[in-house]
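S.K.: Dropping the sequence and predicted coords here.
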Amino acid sequence: MSEEAANTKMLPVLPLKNTVLFPYLVMPLSVGRSHSLAAVQAALGTEDKEIVLVAQKDPSVELPGQSDLYSVGTRGVIRKMARPNENLMEVLVMGTERVTLLNVVHENGYLQGTWEALPLPEDKNSEVEALHSSIVDLATRAIELAQPQAPSEMSKILASSEDPLRLV
């Protein structure tokens, strides 16, 4: 997809209460509000199953508009879906990239928005490298404590990751 097409592509928008999805993370979500169910259904009806997930400023707002949402969210892909009943949907979403919502409208019973991809930070200064090293060390220690019998390859995989965003 060209960058210009991404800037004007309309995707369903799923407002999140008290949570944030980051790129490269996989998160289970319970969806129950009617407009949120409609947004997920719309995304599932497409080949790419893409949706924009953005946190609400005030989780008590039941039908948020653009002013009720943060302007930065995450474009994601719905990987799995289960529907225990007609009023609830369980989805597994993988974040793909940070986006800025340019415009949000309420059409067809759900929020839709145009978006623009945000560039990844390119800082490779000593502070970022030190934080990256600390994350790898702490994750390795956590694996050792939780799973003493875990193969040492897990630590090697962590240490070989050069992208700090993928370690979050």
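M.R.: Thanks, I have it.
S.K.: CA only for contacts and neighbour counts going forward, please
M.R.: Fine.
S.K.: what comes up buried for whichever helix in the chain runs longest?
M.R.: Among the elements of the chain assigned as helix by DSSP state H, the one spanning the most residues is helix 126-146. Neighbour-count burial for helix 126-146 flags H132, S133, I135, V136, A139, T140, I143, E144 (criterion: 16 or more other CA atoms under 10 Å).
S.K.: Tell me who's in contact with the last one.
M.R.: With contacts taken as CA atoms under 8 Å, 6 or more residues apart in numbering, E144 has the following neighbours: A150.
S.K.: Make CSV out of the buried residues of helix 126-146 and add distance to S60.
M.R.: Rendered in CSV, the data for these read as follows (distance: CA to CA, whole Å):
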residue, distance to S60
H132, 36
S133, 39
I135, 34
V136, 37
A139, 35
T140, 39
I143, 38
E144, 41
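S.K.: Please point out which parts of the helix or strand following the longest helix of the chain sit buried.
M.R.: Scanning forward in sequence from helix 126-146, with DSSP states H and E defining helices and strands, the next element found is helix 153-160. The neighbour-count check on helix 153-160 (16+ other CA under 10 Å) flags S155, L158, A159 as buried.
S.K.: gap between the first one and N103?
M.R.: Shown here: S155 relative to N103, a distance of 43 Å by CA to CA, to the nearest Å.
S.K.: repeat for S126
M.R.: Per CA to CA, S126 is found 37 Å from N103.
S.K.: what's the answer for I157, then?
M.R.: Between I157 and N103 the computed distance is 40 Å (CA to CA).
S.K.: Take this one as well and set it beside the first:
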Amino acid sequence: MESDDIDPLASFDQDEQRSTQDNEEHLTIPDVLPVLPLKDTVVYPFSVQPLGVGQERSIRLIDDVMRGDRLVVLVAQKSAAVEQAGPDEIFRIGTVARVGRMFRMPDGTLQIAVQGLERVVIGEFTQEKPYLMAHVALQPDTQEEDNETEAIKRNVVGYFQRMVALVQTMPEHFAAAALNLEESRQVVYVIATFVPMELELRQNLLELDSVREKLLQLSTYLT
């Protein structure tokens, strides 16, 4: 299963930031959750993204999720050429997300808005049909709080601001959103959502445990 049409740039404002942070502070998840593979896309914690859902099994997954707690694990598949990715064709680090809105289109496909909550590691799969379900566990980042990490964060925000100023197709409010973020991991994930990157880089950023290492990788990429 997969997401078909994806807008790579998410909207993110202060209200969404506070809502996501509040959710994370009290976040508990079931031991088993549905897993939705995505083509060429990595959804991060703190991001709010629109996704298009077109495959029959993916539509069934979302319909079932909307009748329950609205939680789903979003994970990139290793190759976009695979039409229905199975357990061996997806990465094992993804993001648990909440489906906020769903619109059913005239052609039967879905448009959904998802809010990334936290990293998860995907364990043993409990089913493959009608859609994937697996044991999952929260995998929070390691957050360093020191002067070095703070300095790297400021550099990353500065690089991103300059990038927004140079790229005319990137709205200026993206830079403003980054400036208003306090936690280093928020800076990492929100900026990474906005910046065009290859799938391998996006997934590697998600899989790194250290927030400082994530900031360093972003800094290297932006310069």
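M.R.: That came through fine. All values derive from a computational prediction rather than experimental measurement.
S.K.: After superposition, what's the TM-score here?
M.R.: Aligned and superposed, the two chains score 0.79 in TM-score terms (TM-score structural alignment, normalised by the length of the first structure); 157 aligned residues with a CA RMSD of 2.8 Å.
S.K.: that older thread, now the buried residues of helix 153-160 of the first structure as CSV including distance to D68 of the first structure?
M.R.: Listed next are those as CSV, based on distance: CA to CA, whole Å:
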residue, distance to D68 of the first structure
S155, 42
L158, 38
A159, 40
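S.K.: Could you single out the nearest of those residues to V93 of the first structure?
M.R.: Compare each of these with V93 of the first structure using CA to CA and the shortest gap goes to L158, at 22.7 Å.
S.K.: Now do the same contact list for that closest one.
M.R.: By CA under 8 Å, 6+ apart, the contact list for L158 of the first structure reads V136, A139, T140, L167.
S.K.: now those in TSV, with distance to M81 of the first structure?
M.R.: As requested, the contacts of L158 of the first structure are exported to TSV (distance: CA to CA, whole Å):
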residue	distance to M81 of the first structure
V136	32
A139	30
T140	32
L167	26
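S.K.: now the strands: where do they sit in the second structure?
M.R.: Counting by DSSP state E, the second structure has strands at residues 32-38, 48-53, 71-76, 93-104, 110-127, 133-138.
S.K.: what would the ones you listed look like in TSV with distance to E183 of the second structure?
M.R.: Putting these into TSV (distance: least, CA to CA, whole Å) gives the following:
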stretch	distance to E183 of the second structure
strand 32-38	27
strand 48-53	17
strand 71-76	23
strand 93-104	18
strand 110-127	14
strand 133-138	19
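S.K.: and the ones you listed, which is most packed in?
M.R.: Among those, the stretch with the highest mean neighbour count (mean count of other CA atoms under 10 Å) is strand 71-76, at a mean of 26.
S.K.: where in the first structure is the aligned partner of that strand, by residue range?
M.R.: Under the alignment (TM-score structural alignment), strand 71-76 of the second structure falls on residues 50-55 in the first structure.
S.K.: To what extent does the matching stretch diverge from the second structure after superposition?
M.R.: Overlaying the second structure shows stretch 50-55 of the first structure at a mean distance of 0.4 Å from the equivalent residues (mean CA distance after the TM-score superposition for the first structure).
S.K.: Give me the distance between that stretch and the centre of its chain.
M.R.: The gap between where stretch 50-55 of the first structure is centred and where its chain is centred comes out at 7 Å by CA atoms, centre = their mean, to the nearest Å.
S.K.: who's in contact with that stretch?
M.R.: Contacts of stretch 50-55 of the first structure with the rest of the structure, by CA under 8 Å, 6+ apart, involve 11-21, 39-40, 43-44, 69-78, 113.
S.K.: same thing but at 6 Å, please
M.R.: Taking contacts as CA atoms under 6 Å, 6 or more residues apart in numbering, the residues outside stretch 50-55 of the first structure that touch it are 11-16, 20, 43, 70, 73-77.
S.K.: To which residue of the second structure is L88 of the first structure aligned?
M.R.: Under the alignment by TM-score structural alignment, L88 of the first structure pairs with T109 in the second structure.
S.K.: do T114 of the first structure as well
M.R.: The criterion is TM-score structural alignment: under it, T114 of the first structure has H135 as its aligned partner in the second structure.
S.K.: Next, the distance between the ends of stretch 183-201 of the second structure.
M.R.: Distances were taken as CA to CA; on that basis the terminal residues of stretch 183-201 of the second structure are 22 Å apart.
S.K.: That should have said stretch 141-161 of the first structure, apologies.
M.R.: Using CA to CA, the gap from the first to the last residue of stretch 141-161 of the first structure comes to 16 Å.
S.K.: same thing with stretch 177-184 of the second structure?
M.R.: End-to-end distance for stretch 177-184 of the second structure: 13 Å, by CA to CA.
S.K.: Tell me how far that stretch lies from the chain's centre.
M.R.: How far stretch 177-184 of the second structure lies from its chain's middle: 17 Å, per CA atoms, centre = their mean.
S.K.: Same check on stretch 29-39 of the first structure?
M.R.: 16 Å.
S.K.: Now it: buried residues?
M.R.: Those would be V31, S34, H35, S36, L37, A38, A39, for stretch 29-39 of the first structure by 16+ other CA under 10 Å.
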